[in-house]
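Colleague: need a 3D model of the sequence below.
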Amino acid sequence: MPALTGELGTLRSAISLAKNGKGTEAMAAASSLDDPVARNLVTWLVIRSAPNDLGFERIAQFLKEKPYWPTQSTLRRKAEAVLYAEKPSAATVRAFFGDQAPLTGPGKIALARVLSASGDRATVAALVRDAYRTDDLSESSEGAILSEFGPLITRADHKARADKFSYKPDPERAMRAAQRAGSDVVALTRARLAIEKQDPNGASLLAQVPMTLSNDPAYLFAKSMVSRRAGRNEEAAQALLAAPDSAEAQVDTDEWWIERRLVSRELLDQGNARLAYKVAADAASPTANNYRAEQAFTAGWIALRFLNEPRLAAQHFARIDHQQDHPITLSRAAYWQGRAAQAMGDTGTARGRYEAAARYSTTFYGQAARARLGLPQVALRREPEPSSQAKANFDRIEVVRALKLLYAVGDRDTPITIYYDMAWRMEDTTHLVLLAQLAQANGDARGALVVGKEGLAEGHPLDHAAFPTFGLPSYTPIGNPVDKAMIYAVARQESQFNPRTLSSAKAMGLMQVTPAAGREVAKQTGAPYNEARLMSDQSYNVQFGAAELGELVENYSGNPLLVFAAYNAGRGSVRKWFARYGDPRDKDVDPIDWVECIPYSETRNYVQRVMENYLVYRQRFGIATPMPVAAR
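Modeller: Below is the predicted model:
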């Protein structure tokens, strides 16, 4: 522990001031600290929360001297905002950016100002237009850009900005840009915003959009939404297929993929698999890695399981692992490549692909592949034991010392931000193991989980760290018994062991218990219900979450896939899915397909993640009963 024992109170106060946006006061308090690590920690926090109080020069100095401190991208973004506001010399601006491109709208404009003075009109125009089209500029920043660089910004730029913030949606930004673009864009934007918030007038507003925009991608996107919600899915598909597939035309290819996914699945449910496939397969490539993988998977899955075209399916599945490196994605790709090869009668290739998936035994599809191969479904790797020299070197890392200071003052939130960044950037397995051990030594299940998950994602053997067996309090069971593995599996996904988690749907605490579920548990068990305690009392929260799981276990004869689906989406949804897709407990229903048929993207992912958690935790807690998830 750094020699700060007598100064922890001062550090605690400085951290609190920094987190509350009082940067000047925080820095004043930190100035009396003897430990330079403590002072750097406060400076780092002030840059993140109150950068204007520090000023550009001091922020730039910190970035130069401390390039290994976490969240460098965030720090640079903060620096760019202050740079824009302070308008330092051209030499200062050029020196700050060097050969690095600006990350923010204010940064782009700050650089454009300097380049404009030197006559680089082409670069200036590119920077200004990019900032205006894509960045979350405030109203005052928009006005400043238009005042300073107005002639460079075209109607097309205003239209693109209106489109971007109609996808998000951000009504104020969208309408400001639309009004600058013209009355036709105003009509389209107003209709789109109404449709996004499911205003009943949305369809009629769309009908009032001038015909000159009837082939505009934004119009076609809105038309698809209206048609889909009205159950006219073929019409929605035609609108999507009529749009150009370039990223520039669509503005937000991720949102376009989400809409295509919804339409494709509606078409599947209606029995129109051929059109469902086309809607999925012809999508412009999304920007986000997970959406790109999902798009390739969806097209391949439909081709294999609904069109019986395994060769076509294999081509789509092969695209997934060419662009991804996450174990969850790689195992899914390999498993379905195996299924496609098996459908073509190529048993050798099928086995090879199942073996590739089986390497990832902490993932849903890795476990499914292992079941097909007759292997134990989970094979956890042991972390290497760091040497005493490695431990000494690790303890000398400045940010590690900062983590220890945070724990010493009782801050258990800031370490999570640091763990995410360090675990993502660290390449040495031993350092990752030591980082996880630091979290474990401080009883920080959230921190251990973050380090473990990031380590697994980068290929490191942090299987045990990624599935902490601590972090939940003891509780008195009420209702039907539930095994410990199931409770940990759910908590790991629901809250990541953060007892203060509160969702937009008012799901609360470690087990994300909703008020409705809490009242139902109280009714069924006779336990007293107190909504406030679901947040304030961790044991009470786990008690009620476990009781809800117990009811579902009894209701679904212990089938974990159904238990987890109902815990996330409700029993009513599961009943609907029985009617549409059958009961995965029946021998003629493939449980893997049943999960992939779930129409809610969140629930599909949830069931897979909690199921993989469950099998790992069964092993970690010594519950040996096999839980097969392989297709029958």
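Colleague: going forward, measure contacts and count neighbours with C-alpha atoms only.
Modeller: Fine.
Colleague: now do the SS call for the closest residue to Glu309 other than its chain neighbours.
Modeller: For Glu309, ignoring the flanking residues on the chain, the nearest one in space by CA to CA, 6 or more residues apart in numbering is Ala303 at 5.3 Å. When classified by DSSP: H, G, I helix; E, B strand; the rest coil, Ala303 comes out as helix.
Colleague: show me where the stretch 51-200 of the chain has its helices.
Modeller: Taking DSSP state H, counting those that start in this stretch as the criterion, the stretch 51-200 of the chain carries its helices at 51-54, 56-65, 72-86, 90-97, 105-117, 121-134, 139-149, 155-167, 171-181, 183-196.
Colleague: what about Ala532, how many residues nearby?
Modeller: Close neighbours of Ala532, defined as other CA atoms under 10 Å, add up to 10.
Colleague: contacting residues for it?
Modeller: If a contact means CA atoms under 8 Å, 6 or more residues apart in numbering, then Ala532 has no contacts.
Colleague: go on, Leu330?
Modeller: Here Leu330 is in contact with Ile320, Asp321, Gln324, Ala357 (CA under 8 Å, 6+ apart).
Colleague: compare with the first, here's sequence two:
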Amino acid sequence: MHTRKKTTKRLKVLSLGVVVITACLLNAAVYAAGIAPIPARKPAAFRADPLALLRFPALNQTDEPAAALMASPAIPAPVIPGHKPPVPQALTHADGRETMDATASLQTIPIPARKPEASGLNPTLQMAATQDITAESASGGDNFRLTLPETAPATLTAAPSLEGLNKIYKSKLKRAPSQRDSVARLVNIVKQDVSSGSPTRALKRLSSDKAVPYLDPVEKDQMQTLIARGYLLAGKVVQAYELAAESAARSGKYIPQAGWVAGLAAWRMGNYEDAARLFANSANSSYSSSWQASASSYWASRSYMRARKPQEVSLWLKQAAQYPRTFYGLIATRSLGWDYDFNWDTPALTAAHKKILEDHSITREALTLVKNGDYTAAENALAKIDTSKDPALAEALLAYAAQKNLPALGMKLAQAYGHPKGGYYDSALYPLLPWKLKDGYTVDRALVHAIIRQESKFNPGAVSRSGAQGLMQVMPSTASYISGKSQFKNKESHASLRHPQTNLEIGQRYIEKLLYQDHVDAELFSLVVAYNAGPGNLKKWKRELADMQSDPLLFIESIPMGETRAYVERVMSNYWIYRLRMNQPVPSLDAVAEGEWAQYVPIDGIKQAGLPSLSDLRLADAR
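Modeller: The predicted model follows:
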């Protein structure tokens, strides 16, 4: 396996007083930074779990019941031998009041033992990495060491979710069907109030609605955190802070989002030490996803730098860097000067694999489709095979997908099955397009791949509920606008947009057009926002959040649309990882790690007038 080689030349935090920045998160996260729209659930499942609508997709919640919530003195930095956590201090408010740190009553939570997917390492490597970080922290050394296991399984092992969704909170309260319906109704109404920009109305409901007695304390704090997020996005920072910090104090162990929202509010209020401890609480919660944990850890590092506590900065950067496939994990790793440990190997297709495939009826038919050149039909058929109880078949399919360039199938399998020696088959998680463009690329290959991975997961036949088509999820109206051909507006012509080459040509031309609009100006964060939410929303948000132009990561975290916040993080993570896979430098990652916007620097395709090239920039080492 690959190991991290640590260098020291980029770790200037102690002398420069600057720290890396980050951003956003999740349809659920999904994602580390926000409340994304919640997908519809089956009625029975929803009735059993009405609070599901409140889940922040990128956050973690769990099946663990809410035990008695015990308050303890303070929220610590990572629990590391020989390292003394900060002591809560009085906070001075804008009106001159002094109060104790709002996190003082939060439970002290040690860094949980993460699953291997968090850093892409198997348990032995994960333990070695943790031990080395501990040794460095205690001794002040700067050598990062990993030890490979002596033996490894012979076949694929089940890979834990890349989202790191370890736990989901469920109440132990027994509710009658009518009570569950009342709770579901309240959740829906509160969510609608927050989405429509009325958090105050939602807060009133939370105190007076007839369903409130049917909520346990943690569930009520989940809803209060959602309302706090609404206040934060509406620019009512003090209200957001008060509600989220209160929820974090009561239920922070189970709701990492509470510490996250309160931390962002404290940051915007200039209470950086308070923000650091709130972010630390969120990062340390065992209910945090890998995206949430890396985001909170990174922002804890930023906050400690602003609070003039540089001794904490590198500790929290190292914590964020445990998740190298996340947005903030990538930035933290770059800031520390560490190498990335991605595994670009693919399993070789052996005679034993071929026999397994030939003995299976569906794969046998798919092999015939491939021989006839119908790769899409073959890939669709193979993707329907249940390999959950047959890792040998999964390994054979993964090897076959790699050899025949079936990216959607390979990506699906690599998300479910890890490398026999631990970690992932990153080459399958981040596959390359098998289709060729007639006139080649006019924008970077890595950028096209990054968008496709998020939009369609390399399925050329993908169609969204809104009508977006194909690999790059191009809307028919956009295709007509870009191509100048009205035929794409006709429903009968939509199928042509699912032709890979057609979709790629129109998609990259749309990227080119967006890149040079005034409000994008060849900046990648802005480009990705415009691609997802439209140029009009980008223009509006840049106007409304003009005071955040000096802090790109705070700008991203303050975008009102949760889906877009998560989309930016995912696509940018994909982009940087694809650049690394293609052995290309990552100047935009360097820029973000230094607190700057992610300026687009073309490597592939045709250089456009006014854009810098690699030779125009002073790049850090490409590693």
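Colleague: need the TM-score between these chains.
Modeller: A TM-score of 0.56 describes the superposed chains when it is computed by TM-score structural alignment, normalised by the length of the second structure; 414 aligned residues with a CA RMSD of 4.5 Å.
Colleague: number of nearby residues for the equivalent of the residue nearest to Glu309 of the first structure over in the second structure?
Modeller: Ala303 of the first structure maps onto Ala266 in the second structure, with residues paired by TM-score structural alignment. Using other CA under 10 Å, Ala266 of the second structure is surrounded by 25 other residues.
Colleague: for the host helix or strand of Leu435 of the first structure, packing partners?
Modeller: According to DSSP states H and E, Leu435 of the first structure maps onto helix 429-441. Counting contacts by 3 or more CA pairs under 8 Å, 6 or more residues apart in numbering; DSSP states H and E, helix 429-441 of the first structure is packed against helix 388-395, helix 414-425, helix 445-457.
Colleague: buried stuff in the second one?
Modeller: Of the residues in helix 414-425 of the first structure, those buried under the neighbour-count criterion (16 or more other CA atoms under 10 Å) are Pro415, Ile416, Ile418, Tyr419, Tyr420, Asp421, Met422, Ala423, Trp424.
Colleague: okay, the angle between it and helix 72-86?
Modeller: In terms of direction (axes from the mean of the first three to the mean of the last three CA atoms, to 10 degrees), helix 414-425 of the first structure departs from helix 72-86 by 110 degrees.
Colleague: packing partners for helix 414-425 of the first structure?
Modeller: helix 398-408, helix 429-441, helix 445-457.
Colleague: can you name the residues in contact with that helix?
Modeller: 70-71, 403, 406-407, 432, 435, 446-447, 450-451, 454-455, 458.
Colleague: repeat that for the first one.
Modeller: Under the contact criterion CA under 8 Å, 6+ apart, helix 388-395 of the first structure has outside partners Val400, Arg401, Thr430, His431, Leu434.
Colleague: quick check: Ala284 of the first structure touching Asp252?
Modeller: No: using CA atoms under 8 Å, Ala284 of the first structure is not in contact with Asp252, being 10.0 Å away.
Colleague: ok now the one helix or strand Lys523 of the first structure maps to, how far from the chain's centre?
Modeller: Using DSSP H and E, Lys523 of the first structure falls within helix 515-525. Distance of helix 515-525 of the first structure from its chain centroid, counting by CA atoms, centre = their mean, to the nearest Å, is 30 Å.
Colleague: how about it: buried residues?
Modeller: Pro515, Ala517, Gly518, Arg519, Glu520, Val521, Ala522.
Colleague: how far apart are the helix or strand just after that helix and its match in the second structure?
Modeller: Past helix 515-525 of the first structure, further along toward the C-terminus, the next helix or strand under DSSP H and E is helix 533-536. Compared with the second structure after fitting, helix 533-536 of the first structure has a mean deviation of 4.0 Å; criterion: mean CA distance after the TM-score superposition for the first structure.
Colleague: helices and strands around the helix or strand following helix 533-536 of the first structure, which ones?
Modeller: Sequence-wise, the next helix or strand downstream of helix 533-536 of the first structure (DSSP H and E) is helix 538-555. For helix 538-555 of the first structure, the packing partners by 3+ CA pairs under 8 Å, 6+ apart come out as helix 515-525, helix 533-536, helix 560-569.
Colleague: kindly reformat the ones you listed as JSON lines containing distance to Ala631 of the first structure.
Modeller: Formatted as JSON lines, these follow (distance: least, CA to CA, whole Å):
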{"stretch": "helix 515-525", "distance to Ala631 of the first structure": "32"}
{"stretch": "helix 533-536", "distance to Ala631 of the first structure": "38"}
{"stretch": "helix 560-569", "distance to Ala631 of the first structure": "13"}
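Colleague: out of the ones you listed, the one nearest Lys223 of the first structure is which?
Modeller: Across these, Lys223 of the first structure has its closest neighbour in helix 560-569 (28.1 Å, CA to CA).
Colleague: the following helix or strand past the closest one maps to which residues in the second structure?
Modeller: Using DSSP H and E, the helix or strand that directly follows helix 560-569 of the first structure along the chain is helix 571-581. Helix 571-581 of the first structure lines up with residues 535-545 of the second structure when matched by TM-score structural alignment.
Colleague: next one: that stretch to chain centre, how far?
Modeller: Centre to centre, stretch against its chain (CA atoms, centre = their mean), the figure for stretch 535-545 of the second structure is 22 Å.
Colleague: mind listing what's buried in that stretch?
Modeller: In stretch 535-545 of the second structure, counting by 16+ other CA under 10 Å, buried: Pro535, Asn537, Leu538, Lys539, Trp541, Lys542.
Colleague: of these, just say which sits nearest to Met305 of the second structure.
Modeller: Closest approach to Met305 of the second structure among these (CA to CA): Lys542, at 26.5 Å.
Colleague: hang on, the earlier thing: would you reformat the helices of the stretch 51-200 of the first structure as CSV and include distance to Asp590 of the first structure and mean neighbour count?
Modeller: As requested, the helices of the stretch 51-200 of the first structure are exported to CSV (distance: least, CA to CA, whole Å; neighbours: other CA atoms under 10 Å):
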stretch, distance to Asp590 of the first structure, mean neighbour count
helix 51-54, 55, 20
helix 56-65, 54, 16
helix 72-86, 45, 20
helix 90-97, 55, 15
helix 105-117, 50, 22
helix 121-134, 44, 19
helix 139-149, 53, 14
helix 155-167, 36, 23
helix 171-181, 44, 20
helix 183-196, 36, 22
